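**Q** when you get a sec, could you give me coordinates for this:
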Amino acid sequence: MRFIKLPIISLLNEHALIYPTPSNIHYAWNFGFLAIICLVIQIITGIFLAMHYTPHIDLAFISVEHIMRDVNFGWLLRYIHANGASMFFIVIYIHIFRGLYFGSYIKPKQWTWVIGIIIFLLMIITAFIGYVLPWGQMSLWGATVITNLVSAIPKIGNYIVTWLWGGFSVDNATLNRFFSLHYLLPFIIIGASVIHIILLHQDGSNNPLGIESTNDKIFFYPYFIWKDFLSLCFFLILFFVFVYFYPNLLGHSDNYIEANPMVTPTHIVPEWYFLPFYAILRSIPHKLGGVIAMLLSIVILGLLPWIHSTEIKSSRFRPIYRVFYWSLLSCCLLLGWIGGMPVEDPYILIGQFLSIYYFFYFLVLLPILGKIEFQLLKN
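**A** Got it, this is the predicted structure:
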């Protein structure tokens, strides 16, 4: 009993063992737990990889090859870290779309949702600068293209790009500062995740019915913790199928060519998890307009608590919204496909149509759908 009074034990007991959880939540709620597991995997493997990595343009590519060929189980560490980033984004995307389906952004959970979107934005930045570190062809040219987007800012854009690069091109200074930030940002994500969980536990978890279940709750342990570990088993099976059998499937082959500033790849694309936003960027011919649209496509998710027009959380009771929800999911998947295609017709036209629908859904449909559904129920 004396040990239970220790703050860390008491906190663990309150928020992980006896935390009151709605009894009707199902496996769609397991992805928050899986996201924590992915974050831990990325941090642990990243620390060990950093022990052997050299952030210098003459040595970075060679140090990665050294890790793969000479370090004991270095190949395993790198493949877990590289594929772990993809698994992390798969888990987070499912987590976000679950929140969209069950209205997890509706009051009183609006700030939990906003912090979640901030974590997502931090993940995007961390993954982007991490993609630069192997110093392959796609690393160099991807960094050059994406950082150059900042030059679209009127008057001061070029100065900011020079500051980001630490010079007049993506060079050694850029690689050094990207390595430092890539090491730092995951710990900021941990802090944001703690805030996310505190806010979640303050108001209680949502549930599939989207109603307050103050009485119908049970302890998190042992009922839900075993459900989480079962989902973890299936997740790890899928994860290690990629690690052991298809380790390079989700990457780009050009990144196994050492970075050469004199040779530009024929088709520069980011990692697959950035492709929907990249497609929105490319769909607008104006450079500044494309950058604003790409940023707005993420920011608009954080504004959902103030855009929606209903207090009904779950899509189970919103048949019209449910149809449009699946149309949004289809739109995002198609944007991902378009982002990996060459910049030519008909891909340009399809990307523009999908981009328009993406913003139309959030800025027009979402604010009026709740009112339409309310009128239909009233009549």
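**Q** contacts, neighbours, all on C-alpha from now
**A** OK.
**Q** residues in contact with Leu232?
**A** Going by Cα atoms under 8 Å, 6 or more residues apart in numbering, Leu232 touches Leu34.
**Q** no no, Arg177
**A** Applying Cα under 8 Å, 6+ apart to Arg177 gives no contacts.
**Q** what strand or helix carries it?
**A** Using DSSP states H and E, the element containing Arg177 is helix 172-203.
**Q** that helix: what's the following helix or strand?
**A** Next in sequence after helix 172-203, counting helices and strands by DSSP H and E, comes strand 217-219.
**Q** and that following strand, what does it pack onto?
**A** Packing contacts for strand 217-219, counted by 3 or more Cα pairs under 8 Å, 6 or more residues apart in numbering; DSSP states H and E, involve strand 20-22.
**Q** list the buried residues in the helix holding Arg177.
**A** By 16 or more other Cα atoms under 10 Å, the buried positions in helix 172-203 come out as 172-179, 182-183, 185-186, 189-190, 192-193, 195-197, 199-201.
**Q** check stretch 355-374 too.
**A** For stretch 355-374, the neighbour count (16+ other Cα under 10 Å) marks Ser355, Tyr357, Tyr358, Tyr361, Phe362, Leu365, Leu366, Pro367, Leu369, Gly370, Glu373 as buried.
**Q** secondary structure and distance to Tyr278 added to those residues, as JSON lines?
**A** Putting these into JSON lines (DSSP: H, G, I helix; E, B strand; the rest coil; distance: Cα to Cα, whole Å) gives the following:
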{"residue": "Ser355", "secondary structure": "helix", "distance to Tyr278": "11"}
{"residue": "Tyr357", "secondary structure": "helix", "distance to Tyr278": "16"}
{"residue": "Tyr358", "secondary structure": "helix", "distance to Tyr278": "13"}
{"residue": "Tyr361", "secondary structure": "helix", "distance to Tyr278": "19"}
{"residue": "Phe362", "secondary structure": "helix", "distance to Tyr278": "18"}
{"residue": "Leu365", "secondary structure": "helix", "distance to Tyr278": "23"}
{"residue": "Leu366", "secondary structure": "helix", "distance to Tyr278": "23"}
{"residue": "Pro367", "secondary structure": "helix", "distance to Tyr278": "26"}
{"residue": "Leu369", "secondary structure": "helix", "distance to Tyr278": "28"}
{"residue": "Gly370", "secondary structure": "helix", "distance to Tyr278": "30"}
{"residue": "Glu373", "secondary structure": "helix", "distance to Tyr278": "34"}
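**Q** could you also give me the structure for this second sequence? I'd like to compare it with the first:
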Amino acid sequence: MYMWRKNPFISLFMGSMYNLPSPINISFMWNFGSLVGFFLVVQIVSGLFLTMHYCPSIDGAFASIVHLNHDVNYGWLLRYIHANGASFFLGLMYLHICRGVYYKRYYNTYAWLVGVLMLGVSMLTGFLGYVLPWGQMSFWGATVITNFITAIPIWGVDIVKWVWGSYCVDNATLNRFYTFHFLFPFLLVVLSVGHLVFIHGTGSGNPVGGFSSSMKIPFWPYFGVKDILGFFVVVFLFMLVVLFFPDVFGDPDNHHKANPMVTPVNIKPEWYFLFAYAILRCIPNKGLGVLALVGSIVVFALLPLGKVKFSGNLMYQVVFWSWAMNFCVLTWLGGCHVKVVFTYMAQVCGFLYFSLLFLLMVV
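**A** Have a look, this model is predicted:
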């Protein structure tokens, strides 16, 4: 055992995971980070196997998905693990961020900023992956979202043509999206390591707020057991979805091959983009809508500029939970058909989304 500890890699693992000094009062809310890391590994491994059967061309992409589902042994299982894994990965990341916002974990500025960057890269990776099946919603989602690049002054039209590799979403677009969808998860691994380094370098937070300099115990077995229990619960729910409700997060239109001549009635992205999509869609000006869309993510990077000491008073609780419920309403509105009443509701909720977050910075 002593010889093992002399190994620098084993010592690094023991110090950063096994023997990590952890605050004695952290709860199951601290499980979300490790679960996000687990699903990142699931996505990378399942995606690697999917690349062996996927054909990145507009003529063969949809057919390769059908072939995977019907002709490859357990190909359907592999595909649904990857498709639903994206929903669990980003869903758990949202919960992880909400926990950080609630306990004002952004006082660890560098770790927080790396986390916000990871959120942006994860959402971009999810969007690129959603295009790859080349179904109806994949094609039209790519067409609508990439067209918003034209809102960039002067160079917008040239940039979107460069992204497409053509004058519309075409074969070159699919190849480029496939390449970056494959590479970005490895960037996420690098960012995850940096995120952990910044967290462990300053000390883990706790429900009371602030850094803990005393009353710490080793991570294993006390909190390792909590992580394992949370892991089994989430994996059970994940496999329940994969095996019994594999299309619960999907869109029926994506079971049809992309047809540029037929536009779906309600074009919408995956559920984890709906809050931002609702903010984008409710603003009649294209440029301002794109700014609001980007701002809905960038605003988290501004939180360290505000009050960073966790108070947990009644006012803070009311503001946070109002923001959380407003986020859920925005997600629902993003999936609704375009109607005047829904547009007005989204405008109100979009205003509350930003104003409540800024209010959290001062209470």
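**Q** where does the TM-score land?
**A** The pair, once superposed, lands on a TM-score of 0.98 when counted by TM-score structural alignment, normalised by the length of the second structure; 362 aligned residues with a Cα RMSD of 1.0 Å.
**Q** re earlier: in the second structure, what stretch matches the helix holding Arg177 of the first structure?
**A** Using TM-score structural alignment, the residues of the second structure aligned to helix 172-203 of the first structure are 171-202.
**Q** same question, stretch 22-31 of the first structure
**A** Aligning stretch 22-31 of the first structure against the second structure (TM-score structural alignment) gives residues 23-32.
**Q** next, the buried residues of that stretch.
**A** Pro23, Ile24, Trp30, Asn31, Phe32.
**Q** surely the fourth one touches Lys226?
**A** Yes. Asn31 of the second structure sits in contact with Lys226 when judged by Cα atoms under 8 Å, with a separation of 7.5 Å.
**Q** before we move on, back to that, contacting residues around the match of stretch 22-31 of the first structure?
**A** Stretch 23-32 of the second structure has contacts (Cα under 8 Å, 6+ apart) with 92-93, 95-96, 99, 204-207, 212, 214-217, 226-227, 230.
**Q** give me the buried entries from those residues.
**A** Buried among the contacts of stretch 23-32 of the second structure (16+ other Cα under 10 Å): 92-93, 96, 99, 204-207, 212, 217, 226-227, 230.
**Q** quick check: Pro7 of the first structure vs His15 of the first structure, distance?
**A** Separation of Pro7 of the first structure from His15 of the first structure (Cα to Cα, to the nearest Å): 12 Å.
**Q** more crowded one of these two?
**A** Of the pair Pro7 of the first structure and His15, His15 is the one with more neighbours under other Cα atoms under 10 Å, namely 15 against 10.
**Q** ok, so what distance separates the closest residue to the more buried one other than its chain neighbours from Leu149 of the first structure?
**A** In space, and not counting its chain neighbours, His15 of the first structure is closest to His201: 7.4 Å by Cα to Cα, 6 or more residues apart in numbering. Distance, His201 of the first structure to Leu149 of the first structure, using Cα to Cα: 39 Å.
**Q** just Met341 of the first structure next, same as before
**A** Separation of Met341 of the first structure from Leu149 of the first structure (Cα to Cα) stands at 20 Å.
**Q** please apply the same query to Val241 of the first structure.
**A** With distances taken as Cα to Cα, Val241 of the first structure is found 36 Å from Leu149 of the first structure.
**Q** what lines up with Trp294 of the second structure in the first structure?
**A** To be clear, residue 294 of the second structure is Val; Trp isn't right here. For Val294 of the second structure, the residue aligned by TM-score structural alignment is Leu295.
**Q** distance of its match from Gly339 of the first structure?
**A** From Leu295 of the first structure over to Gly339 of the first structure (counting by Cα to Cα), the distance is 16 Å.
**Q** which one's more surrounded, these two?
**A** Shown here are Leu295 of the first structure and Gly339; by other Cα under 10 Å, Gly339 has more neighbours (26 against 14).
**Q** let me know whether Leu352 of the second structure touches Ala324 as I believe.
**A** No. Contact criterion Cα under 8 Å: Leu352 of the second structure and Ala324 do not qualify, at 10.6 Å.
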